[in-house]
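A.B. asks: Sequence and computational prediction follow.
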Amino acid sequence: MRCPVCKQATVPAFRPFCSQRCADIDLGRWLREEYSIPGPDADIDADIEEKP
């Protein structure tokens, strides 16, 4: 298995990464919302329902 960040061989202690550095890089990408799942645009107004 290869590290998804740098493509080096993984280390069992940090699997699926090769090091703590690559794990931290990946976490930073998640926190900056660089990863996304494609799908239809959400209707923001539909999420906020008005109550009578």
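C.D. replies: Done, it's in.
A.B. asks: When you work out contacts or count neighbours from here on, use the C-alpha atoms and nothing else.
C.D. replies: Will do.
A.B. asks: neighbours of Val17, just the number please.
C.D. replies: Careful, residue 17 is Phe; it's not Val. 24 (other C-alpha atoms under 10 Å).
A.B. asks: what's the burial count for the spatially closest residue to Phe14 that is not a sequence neighbour?
C.D. replies: Spatially, and ignoring its direct neighbours in sequence, Phe14 is nearest to Gln20 (6.5 Å; C-alpha to C-alpha, 6 or more residues apart in numbering). By other C-alpha under 10 Å, 13 other residues sit near Gln20.
A.B. asks: pretty sure Gln20 is touching Ala13, no?
C.D. replies: No - here Gln20 lies out of contact with Ala13, judged by C-alpha atoms under 8 Å, at a distance of 9.0 Å.
A.B. asks: okay, now the one to match up with it:
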Amino acid sequence: MSTAQNKAKGCPTCGADANSETRPFCSKRCADIDLGRWFQGAYAIPAVDAADDSIIDAELAASDKRRQNDSDEGYS
């Protein structure tokens, strides 16, 4: 990404031109504000709930069976 593109985006906190030392923010203050927002839960990464746990249950059962077979054959 070029410097012109970085300046066009601006600071995600206040919109000012980004500083090369604190990029993508314009200052340490704006970076700290953004970090505080993450800590307070203002931002979140969306998660998708598994609608069907049968796949997970099948994988766990297969893993348990492999582990049992290994222990029966003397593997640990």
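C.D. replies: Arrived safely. Keep in mind the model is a prediction, meaning the values are calculated, not measured.
A.B. asks: The most centrally placed residue in structure 2 is in what secondary structure piece?
C.D. replies: For structure 2, Ile45 is the residue whose C-alpha lies nearest the centre (C-alpha atoms, centre = their mean; 6.6 Å). Counting by DSSP states H and E, no helix or strand carries Ile45 of structure 2.
A.B. asks: so where is stretch 17-29 of structure 1 in structure 2?
C.D. replies: Here stretch 17-29 of structure 1 aligns to structure 2 at residues 25-37, judged by TM-score structural alignment.
A.B. asks: longest helix of structure 1?
C.D. replies: The residue-count maximum for a helix in structure 1 (DSSP state H) belongs to helix 20-31.
A.B. asks: buried residues in that one?
C.D. replies: By 16 or more other C-alpha atoms under 10 Å, the buried positions in helix 20-31 of structure 1 come out as Cys22, Ala23, Asp26.
A.B. asks: Next: stretch 14-21 of structure 2.
C.D. replies: Applying a neighbour-count criterion of 16+ other C-alpha under 10 Å, one finds Ala16, Asp17, Ala18, Asn19 buried in stretch 14-21 of structure 2.
A.B. asks: As JSON lines, the residues you listed with distance to Asp49 of structure 2 would be great.
C.D. replies: Formatted as JSON lines, the buried residues of stretch 14-21 of structure 2 follow (distance: C-alpha to C-alpha, whole Å):
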{"residue": "Ala16", "distance to Asp49 of structure 2": "37"}
{"residue": "Asp17", "distance to Asp49 of structure 2": "38"}
{"residue": "Ala18", "distance to Asp49 of structure 2": "36"}
{"residue": "Asn19", "distance to Asp49 of structure 2": "39"}
